[in-house]
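Student: Below is the sequence, then the predicted model.
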Amino acid sequence: MTATHARRRDAEVVLGFCAYTHDSAAALLVDGHLIGFAEEERLDGIKHSKAYPENAVTWLLGEAGLTANDVTTVAYNFDGRRYRSALGQLPAHLLQSVTRPRAMPRARSFLTVHRRYQARMRDLARSFPRARLHPVLHHRAHALYAFLASGVDDAAVLVVDSLGELQTTTIWHAAHNDEQPFRLDLHTAIDDPASLGYVYGAVTEHLGWRRGDEEGTVMALAALGDPTRFRALLSRAVRLTRDGFTLDPALMPLRVLSSRYARTSPAFTAATCPPRLPGEPVEPVHADLAAALQERTEHVMLHLSGQATRLTGSGLLCLGGGVAMNCVAAGLIAQSGIVDEIHVPPAPGDSGTAIGAAAAAWLDATGRPPTGIEGRCYLGPAYPDLMLPPEPRPGLTAERPADPVRHLARRLAAGALVGLFTGPLEAGPRALGNRSILASPFASGVVDRLNATVKFREPFRPFAPVVLADKAADYVRLRQPSPYMSIAAPVTDLARTQLPAIVHANGTARVQTVTWTQYPFLAEVLAAFGEITGHPVLINTSLNVKGKPICGTPDMALDCLTATGLDALLIEGWWVTKC
């Protein structure tokens, strides 16, 4: 036993899980401090991995010098006992002709998920024999993480996703300062079948993209469409109410937790278009439907944000849940004047609830919030001692430039497409500089090259800019920082005329603002690129290809270089190119 391990034998060790559903991840707290967090897909190579996060757990425990027997609490990001509450809805669904055909299958599906939850708890108990099991209400895990990541001391918290047990939308008031104990009070809860995430996923699937994965593609397509064509239909499908919203089951059928049941109705299809098969041409009708969906989503999110501020009296808003990844809606909230500032955590989707669940377990045991979550996104495995041979792969050569920053900036200014793999793995769906592909927005045909030879994705999808925070106002109209690339902001005339490659069809850019404190290496690269070009702005997209997760390991990064049109990879100081 090492001395480090011996000192930790009496520590409170909380392991937080998102597992067995999608976006598998794990987070580790030791004596209330966040040690790390990793998404399993970045380590096993399976996008949106549903697996038990074995690789993430192995890395986390190894990082802390611990074993499974040292874990004192296992926090799980669902309280599966709550699935049984769906049975209480059964009589009402049986009474309505439009919901009656699905009422019993729905009830049975929720009971099936409850049984699966019980089996999963038994598996976790066997894996960590000395640990207490601590199930956490899914939306509470979202809300805790969103608030703790923000670093503010008082905020409204709005969580909007597809489904957490039975909740789909919640509004909380969170506060913590020296004068009062930590509090997270639930003000509003909207239950399934009213689910904005369900609707967005259903229409994404109808339009031929993968539900739970490619909603961002539909959001991008929306900028090319005319929402007026289907505006009335989407207003009927998602009806605003005084306290929130409801769904029309004639258009969005009652949810059954089984892929055998379609999420859109024949009436919806008749009023819109036939389902588009993946790979089929994208027609104007598809863009118009995407536009109406996006517009309705924005209306609902603005309505809910106003409700959150009225209920809590707070001028700050934290967003969590899968719908919080809709950067256009987040941008509209930020620009609307409803709130003074919004905060979206690095991992607002389900993976981030591994942190939230661990935080809840620690808070419930001690009455104190954990530390180490505020303002942190680079939380995963790092490879600072990576050594590469001169030929790390057939057809690749590696060397170490004397000045990596300026070498990278010069190559980018010359038009190279470069992968960047450095430091700890970032959390969440956006590459934030540690696992990124960088490119000059001035290079000829850069967007077409990236889409066609590297990302292998639809040509209408935009690329996001990364910019020095103190220069951001030159390029985007944004009243606050955007460190996690979570907000689409209107661009300035300078950006529109000088940097059209970073401007989407709707006149916005999903910007990442970088400070020297947050990320000195990327800040240096931006400054050096700015010295050459006059603009400290680069295109930043994730180091991966379509259908694959962000590269979490050196091998995955080298595979990406080999299999794509990337010109080079800067990996832990090594400059790797193709022979």
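Tutor: Perfect, I can see it now. Residues are numbered from 1 along each chain as shown.
Student: When you work out contacts or count neighbours from here on, use the C-alpha atoms and nothing else.
Tutor: OK.
Student: check contacts around Gly552.
Tutor: Residues near Gly552 by CA atoms under 8 Å, 6 or more residues apart in numbering: 42-43, 381, 425, 435.
Student: what's the farthest-apart pair in those residues?
Tutor: Leu43 and Arg435 (12.9 Å; CA to CA).
Student: tell me, what's touching these two both at once?
Tutor: 551-552.
Student: Pick out whichever of the two has more residues nearby.
Tutor: Arg435 (27 against 22; other CA atoms under 10 Å).
Student: can you list the residues that contact stretch 229-247?
Tutor: 190, 193-196, 248-249, 251-252, 271-272, 288-289, 292-293, 296, 300, 303-304, 307.
Student: Was I right to think Glu165 contacts Val113?
Tutor: No: the criterion here is CA atoms under 8 Å, and Glu165 misses it with Val113 at 9.5 Å.
Student: neighbour-wise, which of those two wins?
Tutor: Set Glu165 next to Val113 and count neighbours by other CA under 10 Å: Glu165 wins out with 23 against 17.
Student: what sits against that one?
Tutor: 78-80, 82-83, 137-138.
Student: Mind giving me the ChimeraX select for the contacts of stretch 229-247, buried ones only?
Tutor: The ChimeraX selection below is limited to those of these classed as buried (16 or more other CA atoms under 10 Å):
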select :190,193,194,195,196,248,249,251,252,272,288,289,292,293,296,300,303,304,307
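Student: Which of the contacts of stretch 229-247 fall in helices?
Tutor: Mapping the contacts of stretch 229-247 onto helices (DSSP state H) picks out 196, 271, 288-289, 292-293, 296, 300, 303-304, 307.
Student: Now for these: which two are most distant?
Tutor: Ala271 and Gln307 (31.3 Å).
Student: Out of the contacts of Gly552, which comes closest to Val71?
Tutor: Val71 lies nearest to Pro381 out of the contacts of Gly552, by CA to CA, at 19.8 Å.
Student: Spit out the contact partners of Ala194.
Tutor: Counted by CA under 8 Å, 6+ apart, Ala194 has contacts 168, 245-247.
Student: if you set the cut-off to 7 Å instead, what comes out?
Tutor: Counting by CA atoms under 7 Å, 6 or more residues apart in numbering, Ala194 makes contact with 245-247.
Student: ok, structure two:
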Amino acid sequence: MDTLYIGGKFIGHDAAIFVVFPNEKDVFAISNERLTRYKHDDLYPIAALHTLLQHRNIDPSGIRRVMFANAFVCQQFEIYEAKRYEMIQAKRQVLRAPYQADFQRAAQSFENLSSEEKVQFLQGTDQGKWLLQQITEGQHQSRVEPLADSMRRHIQAIFPNADIVLHHYDHQLCHAMSARMWSPFEKCLIVTCDGYGDGSFSKVYLSDEKGLTLFGESAYEHLQLSGKDGSYDGMGSPAGIYHYFTFLLGFQPDGDEGKVEALSAFGTPESFLLSELLGLFVLDKHRKCLVLQKAKAERVLNYERMRRLVETMKKEDLAATVQTFLEMVMVEYLKFVIGETGVRHICLSGGAAANVIMNLRIFELLTPHLYVVPAMADDGAAQGAAMLQLLDQGIQEKTLGWLKHRVMPYWGTSYAREDVRKRLETFSDQIEVRDQQTHWPEEAAKLVAEGHIGAIFQGRMEWGPRALGNRSIIADARNPHVRELVNKEIKKRPLFQPFCPSMLAEEQDRLFGQAYLNKHMTCAFRMKPEFRACLPSAVHIDGTARVQFVEEQDNPMYFRLLKKMKALTGYGVIVNTSFNRHGRTIVETPEDAIRDFLDTDLSFLMIEGWMVTRRTTA
């Protein structure tokens, strides 16, 4: 192998790489956040590229050509500090901040120091001295370069003998291609929807044997939402407004939108505000797109005005209002699109498609034929960029047909049992280890059925935001206290956030009146009322559950665990949430797994057949 085909999101939230090996019919995909453990990290995916080399046993000196496709066109011309990557890395190391929350606290503490104390602190380490030199001499500001030049320079440093070829693709088209290449439908509508990307926030394509045909494009508008007490530059899109409300509610935009979605179930939409929000977009039937009324939006969403509303409204009602707004706008637009094309098979991609309640409304009101890209956010745009690049290199789409058979996105790193055992030994003073070999699924099920809460680390890591049984925390869905226990004692997150079930596919018709075989936790469904009390920790307050239906071929070990749960409890159902402490990303290495295990109140960890528990003190 002398050529690498890499799709990437090189800068901005959810930086990632997606690598295709056409001859081996395999892929490797990883988000940078899994390696840095900074959620939605925007640092260049240098760590991801090094991890690719390590886990694929690639000698970088032997690579003669690197084809790198970035999932943005406009970014190539944007200007950045030449030492941006090095400066961010140095700051994290100097502040000794392994996680994002640690960095924020340490950065605030640093800012509170006097100038003399800051200098003294920085002089305490080599990295600090370098950082101080950059700051005092202004070297990090003296040289800037276009992102394309920075990309080439950093990639070249990793592959010294390679010809670096860069391609830049339209952001929305990248989202669409990630849907087309994995869609189960021969003919469908692909709908992208996010905050913004290369001039638009949504594109609709007809996907068939001829390829992708653009149907409609909704242009992005920048909003200036200023106020005396602060300002907020808003994204003029439905998802951008949701992003804004996330900020208004005191959560972190580009990360906590799921909290707004969860909170909305406890509230009631405020009719006047909802009407105002719905009036911000007009359906242009001629151009087949949504059009933002910019002047009206800047008046309605003015920061001072919205701040006063936040002070007078219940947070639950504010969340319910923006959630209902998003659902109604997208449902009405898709209703028009379906009516115009006559096509009812729908694929969704883009960050807004992470909203499982919006997806549920589309499923219930418009079509039973729905597919949501598992990596729907900007990491998934790297997936589409990789596909576009391969096609541009003359590789026929039909020769990539094997990708559609890779239904489950287990495309990340993995660790051999012996390697795991050696790594566990470094924690021998804190943990006890027993070898369960290939029997661990049944043992895990027994422990969960007895009331224990544990974690799984097996096989290749998931691609996308959902844990799908390879990096998961698991618990008994029958236990009404699981939600509070996991939220409060293990995940350390708000108590209103729900957990999602993994279940045998054979349970679908039994537990749900209307659902489809969703294997990726990308759509919620309404559980039958008679089962909600039986499985209280698997459903939210509104009776919905974001389900992963599991078949044996998807994940044999996880399937066995669920089968054993059914034998023990009568339900092939388990609570499944991502294996991480709140504020951290899903664990990637065995060391990550042990640290998060020790930093929580988990009872056990099954890691490649090794059962880990805490060492008891005498």
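Tutor: Cool, got the structure. A quick note: this is a predicted structure, and the numbers were derived from the prediction, not measured.
Student: TM value for the aligned chains?
Tutor: Superposed pair, TM-score by TM-score structural alignment, normalised by the length of the first structure: 0.84. Supporting alignment: 519 aligned residues with a CA RMSD of 2.4 Å.
Student: which of the contacts of Glu165 of the first structure does the second structure keep?
Tutor: By both residues aligned by TM-score structural alignment, their matches' CA atoms under 8 Å, the contacts of Glu165 of the first structure still in contact after alignment to the second structure are 78-80, 137-138.
Student: Please tabulate these in a markdown table, including the columns distance to Ala222 of the first structure, neighbour count and secondary structure.
Tutor: Conversion of these to a markdown table gives the following (distance: CA to CA, whole Å; neighbours: other CA atoms under 10 Å; DSSP: H, G, I helix; E, B strand; the rest coil):
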| residue | distance to Ala222 of the first structure | neighbour count | secondary structure |
| --- | --- | --- | --- |
| Phe78 | 33 | 25 | coil |
| Asp79 | 35 | 18 | coil |
| Gly80 | 36 | 25 | helix |
| Leu137 | 33 | 23 | coil |
| His138 | 30 | 26 | helix |
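Student: Farthest pair within the residues you listed?
Tutor: Gly80 and His138, at 9.3 Å, using CA to CA across those.
Student: For the helix or strand hosting Ala334 of the first structure, buried residues please.
Tutor: Ala334 of the first structure belongs to helix 327-336 when assigned by DSSP states H and E. Judged by neighbour count using 16+ other CA under 10 Å, the buried positions of helix 327-336 of the first structure are 327-335.
Student: Between these, which sits nearest Trp362 of the first structure?
Tutor: For these, the nearest to Trp362 of the first structure is Ala330 (29.8 Å; CA to CA).
Student: how close does Phe110 of the first structure sit to Leu379 of the first structure?
Tutor: 34 Å (CA to CA, to the nearest Å).
Student: typo on my end, Gly208 of the first structure
Tutor: From Gly208 of the first structure across to Leu379 of the first structure, the span is 34 Å (CA to CA).
Student: Return the member of the contacts of Glu165 of the first structure nearest to Ala119 of the first structure.
Tutor: Gly80 (10.6 Å).
Student: list the contacts for the equivalent of the closest one over in the second structure?
Tutor: Using TM-score structural alignment, the equivalent of Gly80 of the first structure in the second structure is Cys74. Going by CA under 7 Å, 6+ apart, Cys74 of the second structure touches Asp198.
Student: what residue of the first structure takes the place of Pro465 of the second structure?
Tutor: Pro465 of the second structure maps onto Pro429 in the first structure, by TM-score structural alignment.
Student: Surely Trp209 of the first structure is in a helix?
Tutor: No: counting by DSSP: H, G, I helix; E, B strand; the rest coil, Trp209 of the first structure falls outside a helix, being coil.
Student: Can you report how many residues lie near the equivalent of it over in the second structure?
Tutor: Using TM-score structural alignment, the partner of Trp209 of the first structure in the second structure is Phe251. Other residues near Phe251 of the second structure come to 17 when the count uses other CA under 10 Å.
Student: distance of Phe251 of the second structure from Arg34 of the second structure?
Tutor: 22 Å.
Student: circling back to that earlier point, nearest to Asp185 of the first structure among the contacts of Glu165 of the first structure?
Tutor: When the contacts of Glu165 of the first structure are compared against Asp185 of the first structure (criterion: CA to CA), the nearest one is Leu137, at 13.2 Å.
Student: Now do the contacts for the closest one.
Tutor: So Leu137 of the first structure contacts 77-79 (CA under 7 Å, 6+ apart).
Student: what lines up against it once you look at the second structure?
Tutor: Aligned partner of Leu137 of the first structure by TM-score structural alignment: Asp170.
Student: Show me what stretch 528-537 of the second structure is in contact with.
Tutor: 477-480, 482-483, 499, 511-513, 539, 543.
Student: quick check, nearest of the residues you listed to Arg84 of the second structure?
Tutor: Closest to Arg84 of the second structure, out of all of the contacts of stretch 528-537 of the second structure and judged by CA to CA, is Phe499, at 37.6 Å.
Student: And the closest one, what's its match in the first structure?
Tutor: Checking TM-score structural alignment: Phe499 of the second structure goes with Phe463.
Student: Can you report how many residues neighbour the closest residue to its match other than its chain neighbours?
Tutor: Excluding the flanking residues, the one nearest Phe463 of the first structure by CA to CA, 6 or more residues apart in numbering is Ile502, at 5.8 Å. The number of residues packed near Ile502 of the first structure is 29, by other CA under 10 Å.
Student: Also Pro520 of the first structure?
Tutor: Around Pro520 of the first structure there are 12 residues (other CA under 10 Å).
Student: Please give me every residue in contact with Ile11 of the second structure.
Tutor: 42-44.
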